[in-house]
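Asker: From the sequence below, what's the structure:
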Amino acid sequence: MTPGIHAVGLVLRQPTRLLGLEAFSMQLIAGIEESISAEGRSLLLHIVGSLDAELATYRRWAEQHQVEAVVLHNLTVDDPRLDALAALGVPAVVVGGPSRDLPVANVFVDNAAEAHEAVDHLVALGHRRLARVTGPHDLAHTRTRTDAFVERCAALGVDGTVVEGDYGEASGAAATRDLLARDPRPTAIVFDNDVMAVAALDVAREAGLRVPADLSLLAWDDSPLARHAAPPLSAMAFDVHALGVQVGDCVLNVVAAGPVRSYTVPPAHLVTRSSTAPAPSS
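Answerer: Reported below is the predicted structural model:
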């Protein structure tokens, strides 16, 4: 514990417009705040648009002694933030893995198991041409999901196509148009978030395709947006608020000088609704 400091930092590097659309970040924040506030701490949130701005924020917080620890979200491959925070002497907690053997405290999410379940569901419905619309490729959990998706498709003898998106509505629509223009097109698409999946519903309608009779859609991270779509979206449902609470508990352990630990949360589970169905016969 650092005397006189009672705040935990979280920097979100994403467009501010996406924060208002996507439920994940707000649910994560709520869970972290619920945990740390019980111990008299608050969450210091900052939203930035670039890695340079994020690193500058950490330097400012360290120089001004504003935070006891920092929560790192959306770890990238060879992420420079871990070394930067270590050099500044600021403890870090990583959300989401991507593995249990990180040098800092972390909360592990088994994204590979979740990708396998999504593929298994669609293949069980008879789909042989699957596609995945990802988040940014440099994110570690994106690569974990993609590798697991491709490997599972290969193991089950089905086609698995991957197209990169950025979690935004426009990228979801563009990726869907790209996939539907292919011959043969996929009969089922898995999206890395609900915002892109909802955008795909509009694109399918524009193309004259019925969801789910002609095209099955499945979203990652269940939300009110997914539940109230037309039709409601099947989703990999994950208790993001509970994840946030676990992250907050991990932070409290770190600031109390507890040992570096890897915590594990239950993986997402499939919730089937009206956007997935047996593959079309032709």
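
Asker: hey, let's count contacts and neighbours off CA atoms from now on
Answerer: Noted.

Asker: how close does the nearest residue to Ser50 once chain neighbours are set aside sit to His46?
Answerer: Nearest residue to Ser50, sequence neighbours excluded (CA to CA, 6 or more residues apart in numbering): Arg13, at 6.3 Å. Arg13 sits 9 Å away from His46, going by CA to CA, to the nearest Å.

Asker: and what of Arg145?
Answerer: 27 Å.

Asker: When the two are compared, which one has more neighbours?
Answerer: Arg145 (22 against 12; other CA atoms under 10 Å).

Asker: Just the buried residues of the host helix or strand of the more buried one, please?
Answerer: For Arg145, the enclosing helix or strand under DSSP states H and E is helix 140-156. Buried residues in helix 140-156, counted by 16 or more other CA atoms under 10 Å: 140-146, 148-153.

Asker: ditto for stretch 208-224
Answerer: Residues 211-223 are the ones in stretch 208-224 that count as buried (16+ other CA under 10 Å).

Asker: now do stretch 264-274
Answerer: Under the neighbour-count criterion of 16+ other CA under 10 Å, stretch 264-274 has 264-265, 267-270, 272-274 buried.

Asker: what's it in contact with?
Answerer: 107-111, 113-114, 117-118, 212, 221, 231-239, 243, 246 (CA atoms under 8 Å, 6 or more residues apart in numbering).

Asker: Narrow these to those in strands?
Answerer: Under the assignment DSSP state E, the contacts of stretch 264-274 contribute 107-108, 234-237 to strands.

Asker: State the pair within the residues you listed that is farthest apart.
Answerer: Between any two of the ones in strands among the contacts of stretch 264-274, the greatest separation by CA to CA is 25.7 Å, found for Val107 and Ser234.

Asker: Second chain to compare with the first, below:
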Amino acid sequence: MSKAKRVTITDIARLAGVSPGAVSFALNGRPGVSAETRQRILDIAEQHQWEPSSAARALVGARAGVVGFAVNRPADTLGAEAFFTDLIAGAQSELSRHRIAMQMVLVSSIDEEVATYRRWRSANQVDGVIVIDPRDDDPRLTLLPELGLPAVVIGSGASQAGQPAAIWLDDGQVAHSLFDYLSALGHRSITYVSGPAEFQHTRLRTEVLASLSERGVHGEVVTTDYSPAAASAAMRTLLSRAGRPTAVVFDNDVMAIAGLRVAQEMGLAAPADVSLASFDDSVVAGLVHPSITCITRDTFGLGADAAGFLLEQIEAPEVLADRVGSLPQLTVRESTGVPARR
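Answerer: Presented below is the predicted three-dimensional model:
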């Protein structure tokens, strides 16, 4: 077959010895063909580098074979966060088993993210989307049902009526495991260096820290944009004060490592002078010296579970019930200890 000619469903049907309808069922992941026939059709399509026509797909309402993932993060910080690397790898591993692609875009604001969903839906570019970092009064969670775009939200709590299904982790319980541990060590001045304040997980962690005032703990929150530069600047300010905190908790491992470097730059040792911890873990967090106490979560598994959940949601006529992800665990390492007397 000439490579100059675009391979069509009719061509694939002729090569596979089946009807064009059977080819359509197989390529769009629909029932109606046997597993053996489906695989033969998919192999022929791959061999001849078949690609669907986006115009035809929009006209007939066929599946795009793609899921969308819009990420509202600074581009220069995304690659450094192990959370996103693992989450995307997990999602891709599950999607590839079903021959589904992922279209990921970076957006600079929630308005741009909303516009992306509208564009994807109008052009039938994606079959569904994975949503992260939910907020209180989140416009995305009302828009997606209005658009009829299947979605799964990775969040910190159960979904509300009329919102997309969620796969969620109890960030309040997770925050308690870390902040309670520091309190039990004797820390009475704890600072949480967070990401943006509007995220639900930031609010939950802030509320847990505030609740420790009943135990005599003074909690403080410093918001940043997740970047190492912002974390470093916050740490320099904290450690330059006469009444510096005895423990500092960061939202992710890259921020914590940046904070550790600032402490060392200022001649302070962890945990002798200040304890450090992170709400995200990574291989690097366990290799630096001192190694950093972290909340360890199966982010790869979370990505795979979210992708599988989304594929089920795409097939389902109604919004599916929420699912609870595996609870992250506290991993205690060298960077935390009993605070020194001053």
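
Asker: neighbours around the aligned partner of Ser262 of the first structure in the second structure, how many?
Answerer: Using TM-score structural alignment, the equivalent of Ser262 of the first structure in the second structure is Asp322. When neighbours are defined as other CA under 10 Å, Asp322 of the second structure has 18 of them.

Asker: the strands in the first structure, which residues?
Answerer: Secondary structure of the first structure (DSSP E): strands at 7-13, 42-48, 69-72, 92-95, 105-108, 129-134, 159-164, 188-191, 216-220, 234-237, 262-264, 269-271.

Asker: Please tell me which residues of the second structure the first one aligns onto.
Answerer: Which is strand 7-13 of the first structure. Mapped onto the second structure using TM-score structural alignment, strand 7-13 of the first structure spans residues 66-72.

Asker: repeat for the second one
Answerer: Counting by TM-score structural alignment, strand 42-48 of the first structure pairs with residues 101-107 of the second structure.

Asker: ditto for the fifth one
Answerer: Aligned by TM-score structural alignment, strand 105-108 of the first structure corresponds to residues 165-168 of the second structure.

Asker: thinking again about what came up before, and which of the buried residues of stretch 264-274 of the first structure is nearest Pro91 of the first structure?
Answerer: Among those, Thr264 lies closest to Pro91 of the first structure (CA to CA), at 19.4 Å.

Asker: which residue in the first structure lines up with Asp280 of the second structure?
Answerer: Under the alignment (TM-score structural alignment), Asp280 of the second structure maps onto Asp221.

Asker: That match against Leu233, yeah?
Answerer: No: in this structure, Asp221 of the first structure is not within contact of Leu233 by CA atoms under 8 Å, at 10.6 Å.

Asker: isn't Val93 of the first structure right next to Val70, touching?
Answerer: Yes: counting by CA under 8 Å, Val93 of the first structure touches Val70, with 6.4 Å between them.

Asker: Among those two, which residue is more densely surrounded?
Answerer: Comparing Val93 of the first structure with Val70 by neighbour count (other CA under 10 Å), the higher total belongs to Val93, at 26 against 22.

Asker: which position in the second structure aligns with that one?
Answerer: Checking TM-score structural alignment: Val93 of the first structure goes with Val152.

Asker: which residues sit against stretch 173-185 of the first structure?
Answerer: Contacts for stretch 173-185 of the first structure (CA under 8 Å, 6+ apart): 129, 131, 133, 163-165, 186, 196, 199-200, 202-203.

Asker: mind running it again at 10 Å?
Answerer: Identification of contacts with stretch 173-185 of the first structure by CA atoms under 10 Å, 6 or more residues apart in numbering yields 129-134, 161-165, 170-172, 186-187, 189, 191, 195-204, 206-207, 209, 215.

Asker: Now do the buried residues in it.
Answerer: Neighbour counts using 16+ other CA under 10 Å place 173-177, 179-180 of stretch 173-185 of the first structure among the buried residues.

Asker: nearest to Ala84 of the first structure, of those?
Answerer: When these are compared for distance to Ala84 of the first structure (CA to CA), Ala175 wins out at 34.5 Å.

Asker: picking up where we left off before, now the contacts of stretch 264-274 of the first structure: which count as buried?
Answerer: Among these, those classed as buried by 16+ other CA under 10 Å are 107-111, 113-114, 117-118, 212, 221, 231-239, 243, 246.

Asker: Which residue ranges of the first structure form helices?
Answerer: 16-21, 23-37, 51-63, 80-88, 111-124, 140-156, 169-180, 194-206, 224-227, 240-255 (DSSP state H).

Asker: Among those helices, which comes closest to Gly9 of the first structure?
Answerer: helix 51-63 (8.3 Å).

Asker: what angle do that closest one and strand 42-48 make?
Answerer: Orientation of helix 51-63 of the first structure against strand 42-48 (axes from the mean of the first three to the mean of the last three CA atoms, to 10 degrees) gives an angle of 150 degrees.

Asker: Residues contacting helix 51-63 of the first structure, please?
Answerer: Outside helix 51-63 of the first structure, the residues within contact range by CA under 10 Å, 6+ apart are 9-13, 44, 46-48, 50, 64-70, 80-81, 84-85, 87-90.
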